[in-house]
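Participant: Model the following, please.
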Amino acid sequence: MKQKIYQALENVFILENKKNIIESGIVKKIDVLKDEIRIHISLYNPTMHIKKKLKKDILKSIKYKNLDTKKICLKIEIKLRRNTDQKISGIKNILAVASGKGGVGKSTIATNIAVSLVKMGFHVGLLDADIYGPSIPLMFNIEEDKIHSSILKKKNNSYVMNPITSYGVKIISLGFFSKSGEAVVWRGPMATKALRQFIHDTDWGPLDFLIVDLPPGTGDIHLSILQDIPLKGIIIVSTPQKISLSDVHRSVAMFRIRSIQVPILGIIENMSFLLENKTKEKQYFFGKNGVKNFSKKMNIFFLGEIPMLQEIREYSDLGVPVVLENDQIRKIFEKITKNIINKLS
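Facilitator: Now for the predicted structure:
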């Protein structure tokens, strides 16, 4: 029976490498028990549509081979395989800034953490992985007329991407390759392919830190990052209200899946409070201690809180990292950045 099942599975193919699932090595074991068949499968990309298609194709192939499976329960166990041994030459630490929800200021925080690290004397890169909404070029005031042919350079008989340096940070973003206001209408596979090129076909040079600004959600791009690069840790960003924390909870759950297991270094509460101009009293517009309470519940280190200040919005719109212009915010980000470094060690 087991040999017939193996033969049936030779007719099931994975589109990524155009090999059948036996040739590709993703079938790890087949158990033929009294009342069930268990097929153990290990995949790099266990997205829902791939799992459903795989199960459908396996059942169809077994049925086509006329195997008697009427009273047999078929179980397919799918686990994510991470390339934890893969390293990017010259980069010591790769950190991702993530949030389950958009609009929480994740890119602003990634920008100012990167610049804070530079001010501490580190060599830093910033990868804008938000394929559909790249905002890092705006955060660094990198205008279209500043992006010229030097973005591509020849190295070892092939072309690689050359990061644009702004405020001491080496930056790569899809925003460098698309016009302002132009919609990026790509399916998941095309977006992940572009991201892989940004990671592996960029001449980053020696870096102490590469900060990856992730898009919202828990989709293909996140899985590609987890598959392709050895992340040292995740920095979570949220605003205090429940609707943000609900989505952040899903992101935390993804990074804590047993087959993924990327360390969460800590969580930052952004837009934590407003300061009254006259009394300097804190006004908790989105609620008080929402992220701090969530961090205790989820056993995540609380990295710090960032207030709602008009200067943050103004300098971000100007394309100037606020840590270079506001001493209060600079000290807050210095403390948060030192907390991140301490958690790494």
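Participant: alpha carbons only for contacts and neighbour counts from here, please
Facilitator: Fine.
Participant: Show me the helices in this protein, by range?
Facilitator: 2-9, 48-64, 106-119, 136-139, 188-200, 220-228, 242-255, 290-298, 310-318, 327-344 (DSSP state H).
Participant: got the angle between the second one and helix 2-9?
Facilitator: Note on geometry: by axes from the mean of the first three to the mean of the last three C-alpha atoms, to 10 degrees, helix 48-64 and helix 2-9 are set 120 degrees apart in direction.
Participant: isn't Ile172 right up against Ile131?
Facilitator: No - using C-alpha atoms under 8 Å as the test, Ile172 is too far from Ile131 to be in contact (11.2 Å).
Participant: between the two, which one's more packed in?
Facilitator: Neighbour count, other C-alpha atoms under 10 Å: between Ile172 and Ile131, Ile172 has more, with 26 against 20.
Participant: mind listing what the more buried one touches?
Facilitator: By C-alpha atoms under 8 Å, 6 or more residues apart in numbering, the contact set of Ile172 is Leu126, Leu127, Asp128, Pro163, Ile164, Phe198.
Participant: try 6 Å
Facilitator: Leu127, Pro163 (C-alpha atoms under 6 Å, 6 or more residues apart in numbering).
Participant: Next, the buried residues of stretch 186-202.
Facilitator: Residues of stretch 186-202 classed as buried: Ala191, Thr192, Leu195, Arg196, Phe198, Ile199, Thr202 (neighbour count, 16 or more other C-alpha atoms under 10 Å).
Participant: one more to line up against the first:
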Amino acid sequence: MEEKIKKVLAEIVHPETEKNIVEGGVVGGVSVNAEKITVTLHFAKSRDPFALKIKSQAETRLKEAFPDYTITVIVREGGTTPRPEPKQTTTTGGIAHVIAIASGKGGVGKSTVTANLAVALRNSGYRVGILDADIYGPSQPKMFGVEDYLPDAVREEGEDRIVPAESMDIELMSIGFFIKPTDALLWRGAMATNALKQLIHQTRWGTLDFLLIDLPPGTGDIHLSIINELKIDTAVIVSTPQQVAVVDVVRGIEMFRNEHVDIPVAGIIENMAWFTPEELPDKRYYLFGKGGARRYAEAAGVELLGEIPIVQSIMEGSDEGHPAVGIDPRVEQWYRVIAQRIVEKAVQNG
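Facilitator: Below you'll find the model as predicted:
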């Protein structure tokens, strides 16, 4: 029985080693009883980017081959022998401009703004990619309807490349493709930064006019790591009108202005600026206060790039995997103006 199980598993090939997982030593153990098959997969890397995909493939093939058994696949990661660090190569050479999208705190709609800006840039004829670096809550896979995407790898010029998802002609790579939602908050420090470095330098980005980076909220190690790995042309801060959110904007701007960082801030986007009911198109209700981000932008000497109101299509688009810029002309108009201002800043600083 064990040999039959291994024969099924031998049909699965690890994209990086190009060996089947039995021959490559990934299958670490197989146990069988009257009702259950348990397979242990052992990956040498502490965070193998293909572990989740291979686990899923193993479960599917075993269930098809042995339908009368309960299938359990256990993943163990981390080798006992340290490997020498490979010489760093990068796939970012074809990216013309990098824009960081940040927020001082969570819940201000940063990821929604990032997704809609990407579509607005694409509508203007630019080639666009998104790196979803928000390890605390990677949202871009849901924003673009590619939650089930499992990245594959290809061999190019002697190097392994991770193939990004593509949606609405936008190249998309997310930390969410490699971790379960329940694991996101467990990632800290070196574990998270090493994974993001791999995504930055091994993703097959191709030629892009703009790469947008959806950063985690706040300021911290993840931000500094990405800043050290990429030449960022400009940063955009997302806030809401509330004073408590505006206070956090100060921290975000000062991080980019720090002498050791020195990244120009294009300006602030005030999200959820007001609410207009469909039946009262001329009314504006300022649910979270009025003009907080504008006042701080003026005091800090940065530009208010634009105000985005609360619109039902923005919420629905995010939930359904279709950013609202692609389906609602009103939203497209607001974001088009903001995107044009950001392009000017990025090109000026690039």
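Participant: And the TM-score between these chains?
Facilitator: TM-score of the superposed chains, computed with TM-score structural alignment, normalised by the length of structure 1, equals 0.72; 257 aligned residues with a C-alpha RMSD of 1.6 Å.
Participant: In a markdown table, list the helices of structure 1 along with distance to Asn270 of structure 1.
Facilitator: As requested, the helices of structure 1 are exported to a markdown table (distance: least, C-alpha to C-alpha, whole Å):
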| stretch | distance to Asn270 of structure 1 |
| --- | --- |
| helix 2-9 | 50 |
| helix 48-64 | 32 |
| helix 106-119 | 8 |
| helix 136-139 | 17 |
| helix 188-200 | 27 |
| helix 220-228 | 22 |
| helix 242-255 | 11 |
| helix 290-298 | 9 |
| helix 310-318 | 11 |
| helix 327-344 | 11 |
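Participant: looking at the ones you listed, which is buried most?
Facilitator: helix 106-119 (a mean of 23; mean count of other C-alpha atoms under 10 Å).
Participant: I figured Ser31 of structure 2 hits Thr38, correct?
Facilitator: Yes - if you go by C-alpha atoms under 6 Å, Ser31 of structure 2 and Thr38 touch, sitting 5.2 Å apart.
Participant: of these two, who's got more company?
Facilitator: Between Ser31 of structure 2 and Thr38, Thr38 has the larger neighbour count (other C-alpha under 10 Å), namely 16 against 13.
Participant: Three-state assignment for the more buried one, please.
Facilitator: Using DSSP: H, G, I helix; E, B strand; the rest coil, the structure places Thr38 of structure 2 in strand.
Participant: Quick one: residues contacting it.
Facilitator: Val30, Ser31, Thr72, Val73.
Participant: Narrow those residues to those that are buried.
Facilitator: By neighbour count, with 16+ other C-alpha under 10 Å, the contacts of Thr38 of structure 2 hold Val30, Thr72, Val73 as buried.
Participant: Surely the last one touches Val39?
Facilitator: Right, Val73 of structure 2. Yes - if you go by C-alpha under 6 Å, Val73 of structure 2 and Val39 touch, sitting 4.9 Å apart.
Participant: biggest strand in structure 2, by residue count?
Facilitator: Ranked by residue count under DSSP state E, the longest strand found in structure 2 is strand 265-275.
Participant: Okay, angle between that strand and helix 243-257 too, please.
Facilitator: Using the same axes, to 10 degrees: strand 265-275 of structure 2 against helix 243-257 is 170 degrees.
Participant: Strand 265-275 of structure 2 - contacts with which helices or strands?
Facilitator: strand 234-239, strand 304-310 (3 or more C-alpha pairs under 6 Å, 6 or more residues apart in numbering; DSSP states H and E).
Participant: want to try JSON lines for these, with distance to Asp248 of structure 2 and mean neighbour count as columns?
Facilitator: Output for those, formatted as JSON lines (distance: least, C-alpha to C-alpha, whole Å; neighbours: other C-alpha atoms under 10 Å):
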{"stretch": "strand 234-239", "distance to Asp248 of structure 2": "8", "mean neighbour count": "26"}
{"stretch": "strand 304-310", "distance to Asp248 of structure 2": "16", "mean neighbour count": "20"}
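Participant: Turn those into a markdown table, columns for distance to Ala100 of structure 2.
Facilitator: Listed next are those as a markdown table, based on distance: least, C-alpha to C-alpha, whole Å:
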| stretch | distance to Ala100 of structure 2 |
| --- | --- |
| strand 234-239 | 5 |
| strand 304-310 | 14 |
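Participant: right, so of those, which gets closest to Lys345 of structure 2?
Facilitator: Lys345 of structure 2 sits nearest to strand 234-239 of all those, at 7.0 Å, using C-alpha to C-alpha.
Participant: who does that closest one touch, helix- and strand-wise?
Facilitator: Using 3+ C-alpha pairs under 6 Å, 6+ apart as the contact test, the elements touching strand 234-239 of structure 2 are strand 95-103, strand 265-275.
Participant: mind checking which of those is nearest Ala346 of structure 2?
Facilitator: strand 95-103 (6.7 Å).
Participant: mean deviation of that closest one from structure 1?
Facilitator: When structure 1 is superposed, strand 95-103 of structure 2 averages 0.4 Å from its matched positions, counting by mean C-alpha distance after the TM-score superposition for structure 1.
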